[in-house]
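Undergrad: The following comprises the amino acid sequence and a computationally predicted model.
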Amino acid sequence: MKNLGGLKYFLGIEVTRSKQDIVLSQRKYVLDLLTEVGMLDYKPANTPAVQNLKLGNYPDQTLTNKEGYQKLVGKRIYLSHTRPDIAYVVSMVSQFMHSPSEAHMEALDRILRYLKGSPGRGIQFRKYGHLKISGYTDVDWAGNVTDRKSMAGNFTFVGGNLVTWRSKKQNVVALSSAEAEICGMSKGLCELLWLRKLMT
């Protein structure tokens, strides 16, 4: 074995260190992906999805290449390891891997156009002088137009730094926004309790 020095690049993740912080990003991975799909010259988008995006499966939808779609979604899922800002929309498009349509492909393209505008953005870890654990949750009640299930998201901080994030469709149909929020909060609370146990 030989010492290669400080970690700078590993499995598509770039690591930048300074005295104040450590930043994880996937800039090269994003640029390679844009080149691969021929979108390097496209105009960047300001957001990862259009406002109030509702995707579903419809009888009259125009289907697209299933294998190509699955491959592209997989690459977006890998990108969300350092880009929590795309977690929600990536979770949304990954629900339609079995029968993707042109509308789903447009949503995928929008994510890439958003990434083009900020390819070097990532996660920053900094010393804040404490190890407080905090978390946030939110739910898009009955957001899925096909089965009316809610999409829940949560993220947690340890010592002021983002350490976990998740966006996932709930298992059951919530009969009210309050029920959906309580289910979402219970998942977020489980994450907080697990982190607290891990830290102690």
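TA: Yep, it's here.

Undergrad: okay, CA-based contacts and neighbour counts for the rest of this
TA: Will do.

Undergrad: How much space separates Ser167 from Lys132?
TA: Distance of Ser167 to Lys132, given as CA to CA, to the nearest Å: 23 Å.

Undergrad: So between these two, which is more surrounded?
TA: Ser167 (21 against 12; other CA atoms under 10 Å).

Undergrad: residues touching that one, list them.
TA: 87-88, 91, 151-154 (CA atoms under 8 Å, 6 or more residues apart in numbering).

Undergrad: list the buried ones in stretch 53-65?
TA: Buried residues in stretch 53-65, counting neighbours by 16 or more other CA atoms under 10 Å, are found at 55-57.

Undergrad: Show me what the longest helix belonging to the chain is packed against.
TA: The helix that spans the most residues within the chain, counting by DSSP state H, is helix 177-199. In terms of contacts (3 or more CA pairs under 8 Å, 6 or more residues apart in numbering; DSSP states H and E), helix 177-199 is packed against strand 133-140, strand 151-158.

Undergrad: Just give me how far that helix sits from the chain centre.
TA: On the basis of CA atoms, centre = their mean, to the nearest Å, helix 177-199 sits 18 Å off its chain's mean C-alpha point.

Undergrad: what angle separates that helix from strand 133-140?
TA: 150 degrees (axes from the mean of the first three to the mean of the last three CA atoms, to 10 degrees).

Undergrad: what's helix 177-199 in contact with?
TA: Residues outside helix 177-199 that contact it (CA under 8 Å, 6+ apart) are 133-139, 141, 150, 152-156, 174.

Undergrad: Quick one: work out the angle between that helix and strand 151-158.
TA: 30 degrees.

Undergrad: okay if I get the buried residues of stretch 53-65 as TSV plus distance to Gln124 and secondary structure?
TA: Shown next, in TSV, are these (distance: CA to CA, whole Å; DSSP: H, G, I helix; E, B strand; the rest coil):
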residue	distance to Gln124	secondary structure
Leu55	32	coil
Gly56	35	coil
Asn57	37	coil
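
Undergrad: Including distance to Glu14, could those go into CSV?
TA: Listed next are those as CSV, based on distance: CA to CA, whole Å:
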residue, distance to Glu14
Leu55, 33
Gly56, 35
Asn57, 37
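
Undergrad: which one of the residues you listed is nearest Asn161?
TA: Nearest to Asn161 among those: Leu55, at 32.1 Å, using CA to CA.

Undergrad: So that closest one sits against Asp147, correct?
TA: No - at 11.1 Å, Leu55 does not count as touching Asp147 under the criterion of CA atoms under 8 Å.

Undergrad: what about versus this one:
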Amino acid sequence: MQEELTALEQNHTWTITTLPPNKKAIGCKWVYKIKRNADGTIDRFKTRLVAKGYTQMEGIDYFDTFSPVHLKQLDVNNAFLHGDLYEEVYMQLPPGVTATGPNQACLLHKSLYGLKQASRQWYDKLSSFLLSQDFTQTSGDHSLFTKHNGDNITIMIVYVDDIILSGNDINDINHITNMLNDRFKIKNLGNLSYFLGFEVARSSEGIHLSQRKYALDLLNETGMLNVAPVSTPMNFSTKVCSQGDPVDDPAAFRRLIGRLIYLTNTRPDITYAVHRLSQHVASPTKLHHQAAFRIMCYIKQTPGQGIFLKAINTLTLKAYSDSDWAGCPDSHKSTTGYIVYLGDSPIFWKSKKQSIVSHSSSEDEYRALA
């Protein structure tokens, strides 16, 4: 805790002053977290002072809040504290800081963790710095930056304070790493192995991406570690419709479907089944719960299954699509499924209900292609 307070003071995060009579100081608290590795072992213990941003008033305490959330991984130390705070925000003195006078508060100068605008301010600070270093921000994804140096290219992905750095020249990578460390103080986590629940295994053949720990944690949290596994994610003789008895806990069903949707980032094999159930999160029935249970049983059999990005020189773009004509028993609309390959590697896939009813299987297939 003292180490965190020292870092906050060295970064000039606040000035202790008398609270003006027309101002309200937001609260703060200490948050403790254990950060784990992909295998579940403890990486480190973290202590962080956070502001109670949920008490802020839009238009007074903050304005904009949106932040776009060789293979190396970097972590920025105290990332949010680098973001400058332009609004006048006062915070109560945190535990561990002694008041030297009556009615004192912290006038914040930096975007402390917990403030609604903290993520946005940090993103603005980092992106401005990268652009000043000749990086280009991609129009399709503002968290993706690229830099060209002759025949060399460096690619950077930013998610809050976590950074993935990739490129074809180790000297460029080292230069950028040192540059970021000089400006922001970073922790070099070495070769990429675990990122946002994704496990990365690299070999001379290519890169394997999976969410094994995420899947096992999901099975454990739902009490399904000991269920009997099945070989398919869905019984396709079952018609998933809106009719049926409601589940006892709709919120739990919605949370489960949300977790499964995230798992489809590396599991195209469950995408269709999860998509069908996601259409019924507003009013889930016991039939939907049974179908979700089957998906979990399938995951139990294949928790480490993922995608393999093959290391090849032929990068032909290929796409495949299919559909089920009038597959929805409620609306008689069809569901389109497609997958895109770069070379032999799947890079994008989706299952989506068509917006209008097709009157023939031919029309259905054409809509799938479109």
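TA: Nice, thanks for sending it over. This structure is a prediction, so every number in the text was calculated from the model and none was measured.

Undergrad: Now the TM-score, please.
TA: After superposition, the two chains reach a TM-score (TM-score structural alignment, normalised by the length of structure 1) of 0.90; 184 aligned residues with a CA RMSD of 0.8 Å.

Undergrad: coming back round to it: pick the most buried one from the helices and strands packed on helix 177-199 of structure 1.
TA: Highest mean neighbour count among those (mean count of other CA atoms under 10 Å): strand 151-158, with a mean of 21.

Undergrad: Mind reading off the mean deviation between the helix or strand that comes right after that one and structure 2?
TA: Next along the chain after strand 151-158 of structure 1, taking DSSP states H and E as the criterion, comes strand 161-169. Average distance, strand 161-169 of structure 1 versus aligned residues of structure 2 after superposition (mean CA distance after the TM-score superposition for structure 1): 0.5 Å.

Undergrad: Trace strand 161-169 of structure 1 over to structure 2 and give me the residue numbers.
TA: Mapped onto structure 2 using TM-score structural alignment, strand 161-169 of structure 1 spans residues 345-353.

Undergrad: mind listing what's buried in that stretch?
TA: Those would be 345-347, 349-353, for stretch 345-353 of structure 2 by 16+ other CA under 10 Å.

Undergrad: ok, now stretch 20-39 of structure 1?
TA: Of all the residues in stretch 20-39 of structure 1, those buried under the rule 16+ other CA under 10 Å are 23-27, 29-31, 33-34, 39.

Undergrad: what comes into contact with that stretch?
TA: Against stretch 20-39 of structure 1 from outside (CA under 8 Å, 6+ apart): 12-17, 40, 79, 82-83, 112-113, 115-116, 119-127.

Undergrad: For that stretch, give the aligned segment of structure 2 as residue numbers.
TA: Here stretch 20-39 of structure 1 aligns to structure 2 at residues 205-224, judged by TM-score structural alignment.

Undergrad: What strand or helix carries Leu130 of structure 2?
TA: helix 118-132.

Undergrad: Which elements pack onto that helix?
TA: Short answer (3+ CA pairs under 8 Å, 6+ apart): helix 118-132 of structure 2 packs on no helix or strand.

Undergrad: Pull out the buried residues from stretch 165-182 of structure 2.
TA: 165-167, 172-173, 176-177, 180-181.

Undergrad: what range in structure 1 does the helix holding Leu130 of structure 2 sit on?
TA: The aligned range for helix 118-132 of structure 2 is empty, by TM-score structural alignment.

Undergrad: Identify each buried residue in that helix, please.
TA: 118-123, 126-127, 130.

Undergrad: Over to stretch 73-89 of structure 1?
TA: Buried residues in stretch 73-89 of structure 1 (16+ other CA under 10 Å): 73, 76-77, 79-84, 86-89.

Undergrad: so where does Tyr78 of structure 1 fall, helix or strand?
TA: helix 66-79.

Undergrad: For that helix, give the aligned segment of structure 2 as residue numbers.
TA: Using TM-score structural alignment, the partner range for helix 66-79 of structure 1 is residues 250-263.

Undergrad: mean distance, the matching stretch to its aligned residues in structure 1?
TA: Following the fit onto structure 1, the mean deviation recorded for stretch 250-263 of structure 2 is 0.5 Å by mean CA distance after the TM-score superposition for structure 1.

Undergrad: Go ahead and name everything in contact with that stretch.
TA: 211, 214-215, 218, 271, 274-275, 277-278, 281-284, 289, 292.

Undergrad: returning to what we had before: so how far is the match of stretch 20-39 of structure 1 from its chain's centroid?
TA: Remark: stretch 205-224 of structure 2 is offset 15 Å from the chain centroid, using CA atoms, centre = their mean.

Undergrad: ok, now stretch 126-135 of structure 1?
TA: Distance, stretch centre to chain centre, for stretch 126-135 of structure 1: 22 Å (CA atoms, centre = their mean).

Undergrad: Nearest the geometric middle of structure 1, what residue?
TA: In structure 1, the residue lying closest to the centroid (CA atoms, centre = their mean) is Ala87, at 1.5 Å.

Undergrad: And that residue, which helix or strand is it part of?
TA: Counting by DSSP H and E, the element that carries Ala87 of structure 1 is helix 87-93.

Undergrad: swap in Thr6 of structure 2?
TA: Here Thr6 of structure 2 is assigned to helix 2-10, by DSSP H and E.

Undergrad: tell me which residues of that helix are tucked away?
TA: 5, 8.

Undergrad: Just tell me what Asn144 of structure 1 corresponds to in structure 2.
TA: Match for Asn144 of structure 1 (TM-score structural alignment): Cys328.

Undergrad: Over to its match. Which of the three states is it?
TA: Using DSSP: H, G, I helix; E, B strand; the rest coil, the three-state assignment for Cys328 of structure 2 comes out as coil.

Undergrad: burial measure for the closest residue to it other than its chain neighbours, as a count.
TA: Sequence neighbours aside, Ser334 is the residue nearest to Cys328 of structure 2 in space, at 6.4 Å (criterion: CA to CA, 6 or more residues apart in numbering). By the measure other CA under 10 Å, the count of residues near Ser334 of structure 2 is 25.

Undergrad: and Ser334 of structure 2, what does it touch?
TA: Applying CA under 8 Å, 6+ apart, the residues near Ser334 of structure 2 are 323-328, 353-354, 357-358, 364.

Undergrad: rerun at 6 Å
TA: 324-327, 353-354 (CA atoms under 6 Å, 6 or more residues apart in numbering).

Undergrad: Looking at the residues you listed, spot the one nearest Lys72 of structure 2.
TA: Closest approach to Lys72 of structure 2 among the contacts of Ser334 of structure 2 (CA to CA): Lys353, at 38.1 Å.

Undergrad: What distance do you get for that closest one to Ala282 of structure 2?
TA: According to CA to CA, Lys353 of structure 2 and Ala282 of structure 2 sit 17 Å apart.

Undergrad: And the strands in the stretch 51-200 of structure 2, which stretches?
TA: 71-76, 90-91, 104-108, 136-137, 144-149, 152-159, 162-167, 186-191, 194-195, 198-203 (DSSP state E, counting those that start in this stretch).
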